[in-house]
Structures are given as C-alpha cells and as structure tokens.
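predicted model and sequence follow; I will ask about them next.
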Amino acid sequence: MVPVSDPPRSRVHAAVREHGEAAVVGWCTELLRGSGPHGVPREGALVLGGRHGVALLADPGGDHAWWWQVWGARGLLHAWHPDAVGPVLAALDHQQWRVREGALRVVARRRLDHDLQRVADRQDDPVARVRAAAGRALARIEAADRQPATAGSSVSSSHARTGQSSAASADRGSPSNART
C-alpha cells in the first residue's frame, strides 16, 4: 500500500509499479467520470485522494464528491492511456471549476489536440484559473505542433496527439503494459 502522505506523483508512480498503468488509468478515468470512490478499489481511491481522500471516505456526506474528479484528473498527469481522452474532454464542461482546471492541466501535459475549440472556449470561463489553464494548454499544444519531430526528440507530433512519449509507445507491446 502506498502511503497516503506521499506526494500525488509518488503515489501514482508507486501504484503503476504495483498494479500496472492500465489499472491506475482506469481508476483515474472512473473517478473523472464521476463514479466517486466506490467505483474504484479502496486502494485506488486512497492513492488518488491521498490523506484528503481518507477524510472524504470517512465522511461521505456533503457536497464534495467533485474532489474525486479533480484527483482523477491529477492522476492522469502521471499515468496515461489514450482511452482517457474522452473523460478528460468531457470534464472540460464540468460545473465545478477545479474539475475543469484539472482537465485542462491534463490537456496541456498530454498535448491533447482532439477538441481545440472546446479548450479555446475555456478561455472565456468565469474563473480566472480555468482561463489561465486553457491558455497554457493551447500554448503548449501550439508549441508542440511547431516543433519538428527529430530522431532525438522525446515527443513526436504523432505521439503528442495521443499524449504518449515515444518510449511509452515503444513499450506498449511488453507484458508489463498489457491492458487488463
């Protein structure tokens, strides 16, 4: 079990080593879709929610279920599969601004250019942090599109659209990365 007090990146990476990237991405997308902590194994909820998740599991009442969606998006910053694109894009329209911001952070990190108009529309969001995240996402995608793919680059333009590094796609066929 990953200590809930570890930073999110460390928790997610440890969970990937223990359970595989497909499982962790599955937890993230389930949370991002709004399934809440009961839609994933308890360990998945604790990995993604950390010590704050422990508190929410202990007190399931209240109007804070959207935090699980924020934590699902945050997990996708550190574990990825292209199947997560749909839930990420859907989260851009969530009523809670932190979920929209989290989804935009994933769009930026993974350089997802699947629905640029939807991302651009977030530049008119009523919340400044969401507008800023949309601007960063668009700038990062635009920069990736301008950057020529070279033999030594870590992300080619074709991998930028799926959010995969070249190394990740090369490893796709290995048993440790098999989808479960």
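All right, it came through fine.

contacts, neighbours, all on C-alpha from now
Fine.

could you pull out the helices in the protein for me?
Secondary structure of the chain, counting by DSSP state H: helices at 8-19, 21-32, 42-58, 66-75, 85-91, 97-110, 116-121, 128-146, 157-162, 166-170.

centroid-nearest residue for this structure?
For the chain, the residue nearest the mean C-alpha position is Leu76 (2.3 Å; C-alpha atoms, centre = their mean).

measure that residue to Ala58 for me?
25 Å (C-alpha to C-alpha, to the nearest Å).

quote the end-to-end distance of stretch 33-41.
Stretch 33-41 has an end-to-end distance of 15 Å (criterion: C-alpha to C-alpha).

tell me which residues are up against it.
Residues external to stretch 33-41 that are found in contact with it (C-alpha atoms under 8 Å, 6 or more residues apart in numbering): 27, 30-31, 45, 57, 65-66, 68-69, 87, 91.

I'd like the residues you listed as TSV, with neighbour count appended.
Converted to TSV, those look like this (neighbours: other C-alpha atoms under 10 Å):
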residue	neighbour count
Trp27	25
Glu30	21
Leu31	29
Ala45	23
Leu57	17
Ala65	16
Trp66	21
Trp68	26
Gln69	31
Pro87	18
Ala91	25
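
how about the residue nearest to the centre of the chain, what does it touch?
When contacts are counted by C-alpha under 8 Å, 6+ apart, Leu76 touches 25, 28, 106.

ok, and here's another one to check against it:
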Amino acid sequence: MSELPLPRDLGAPVGELVVELAGHLGIRATVDLCVGLLSGADRNAYPDAMPYLTGVVFDEESPIFYPAQWKDYWVRTWGARGLLYVWDDSASPAVVAGLDDEHWRPAEMCLKVSTKREIGEAGPGAAKLAVDGELPRVRVQALRTIGAVGDTEHVEVVTGLLDDPEPAVRRQAARSLTRLARRLGLDVSLD
C-alpha cells in the first residue's frame, strides 16, 4: 500500500473517514482492505490506513498500537465496520463467515453489514446468533438481519423469540416478524 496522508479530520465520523480512504485507494481496494482485516490480516501491515478505519493514529511508539490495548477482535470489527460505508458484492462471503467469529463484536458488526447490504446468505448465521447470542444486543441485531434478509425457514426462529426474557429482544422479534411477513407475503399473526 502506498503511503497515505493522515485524514483531513481525525475527529470526523468513521463513515466520512472510510469514504475519504476510498478516495485515496479506490472503492474496490478499500473493500479488499476491509475484507482482509475482517478475515484476520495483521493491522501492522496497514498503519497508514488504520486512522481512516478507527479515527486513531497508530504509532509503533504508542502503547495504543500494541495488541494488548486493541485486541485482534477489534481489528476484525473495524474491517467489518468499514463495509458499512464502502461496498462491493465480493465482500459478501467474508461478511457471512464473520457471523461465526469467536467474539461477539465482529459478529454483531457483520450482522449490521448483512442488514444494510441485504446479504441473503446471512440468514442462517443470523438465525443461529438470534438464538445462541449471549448478549441481548447481538440477538436484537440478528433479528433485524433476519427481518431484512431472512426467509420462510426463519419464521419459527423469530416467533420463538417473541417470549424471550429480554424486552428488547421481544420487541425486535415482533418487528422482524412483521417485516418478514410483509417481505415474503406471509400470513403471520403476533397473537
């Protein structure tokens, strides 16, 4: 990667920074960079790009640079997050694979990308996270994804979560069921 200038405004929202990065590298190269990071690429290989994906300047002399400070799951999360702002369909397989990440943060971000980019192949992974996700926020995002891209086989998963102990999960299950029914032309009752 060629040497990049620092972002014009490190305090800008990440979405603006990622778009600025794409202005330097091109959309496809930026997508490929994000996919690489999501897939486990070494952050040290991209020191000039990291400020655009994080809003933080990574300097080898700074303790913020070291993995003990920013664990590897953050790098995968940042890669996925970049795909909210730049996109190419070639990124879909990496996003779907990211739903199985061992840490909840990259998986949740991949759910968000799957929802925004309407990645149909994310349905099974989202259904698994809707049921098995330890955190309510992950289950809620998984239900959003199912509402956006799920199919008829996911209706049972969503209806099963209408009685979840967490109110936010129950509310999202009802919204996702309504959205699924509308999208798929199903006659589904919330009773």
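Thanks, I have it. Please read these numbers as outputs of a predicted model, since none were measured by experiment.

now for Pro51 of structure 2: what does it line up with in structure 1?
Alignment note (TM-score structural alignment): Pro51 of structure 2 maps to Leu46 of structure 1.

so how far is Gly75 of structure 1 from the closest residue in space to its match that isn't next to it in sequence?
In space, Leu46 of structure 1 comes closest to Gly53 once its chain neighbours are excluded; the distance is 5.8 Å by C-alpha to C-alpha, 6 or more residues apart in numbering. From Gly53 of structure 1 over to Gly75 of structure 1 the distance is 13 Å, taken as C-alpha to C-alpha.

for His38 of structure 1, same thing?
Separation of His38 of structure 1 from Gly75 of structure 1 (C-alpha to C-alpha): 17 Å.

related to what we said a few turns ago, verify the stated contact: the residue nearest to Leu46 of structure 1 with Ala45.
Yes. Judged on C-alpha atoms under 8 Å, Gly53 of structure 1 makes contact with Ala45 at a distance of 6.8 Å.

re the thing from before, who has more neighbours, Gly53 and Gly75 of structure 1?
For the pair Gly53 of structure 1 and Gly75, the greater number of neighbours falls to Gly75 (28 against 19), based on other C-alpha atoms under 10 Å.

quick one: contacts for that one?
Under the criterion of C-alpha under 8 Å, 6+ apart, the neighbours of Gly75 of structure 1 are 8-9, 12, 25, 28, 48.

need those in TSV with neighbour count and distance to His81 of structure 1, can you?
Conversion of these to TSV gives the following (neighbours: other C-alpha atoms under 10 Å; distance: C-alpha to C-alpha, whole Å):
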residue	neighbour count	distance to His81 of structure 1
Pro8	19	18
Arg9	17	16
Val12	26	14
Val25	25	7
Cys28	31	11
Leu48	30	16
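
now, which of the residues you listed sits nearest Gln123 of structure 1?
Proximity of the contacts of Gly75 of structure 1 to Gln123 of structure 1 (C-alpha to C-alpha) peaks at Cys28, which lies at 25.1 Å.

could you find the closest non-adjacent residue to the closest one?
Leaving aside its sequence neighbours, Cys28 of structure 1 sits nearest to Gly72 (C-alpha to C-alpha, 6+ apart; 4.0 Å).

what about the counterpart of that neighbour in structure 2, neighbour count?
Taking TM-score structural alignment for the superposition, Gly72 of structure 1 sits opposite Gly79 in structure 2. Taking other C-alpha under 10 Å as the criterion, the count of residues near Gly79 of structure 2 is 30.

mind listing what Gly79 of structure 2 touches?
33-38, 53.

ok, those residues vs Arg171 of structure 2, which is closest?
For Arg171 of structure 2, the closest of the contacts of Gly79 of structure 2 turns out to be Leu38, at 30.2 Å, with distances computed as C-alpha to C-alpha.

skipping its backbone neighbours, what lies nearest the counterpart of the closest one in structure 1 in space?
Using TM-score structural alignment to pair residues, one finds that Leu38 of structure 2 aligns to Leu32 in structure 1. Distance criterion C-alpha to C-alpha, 6+ apart; nearest residue to Leu32 of structure 1, sequence neighbours excluded, is Gln69 at 4.1 Å.
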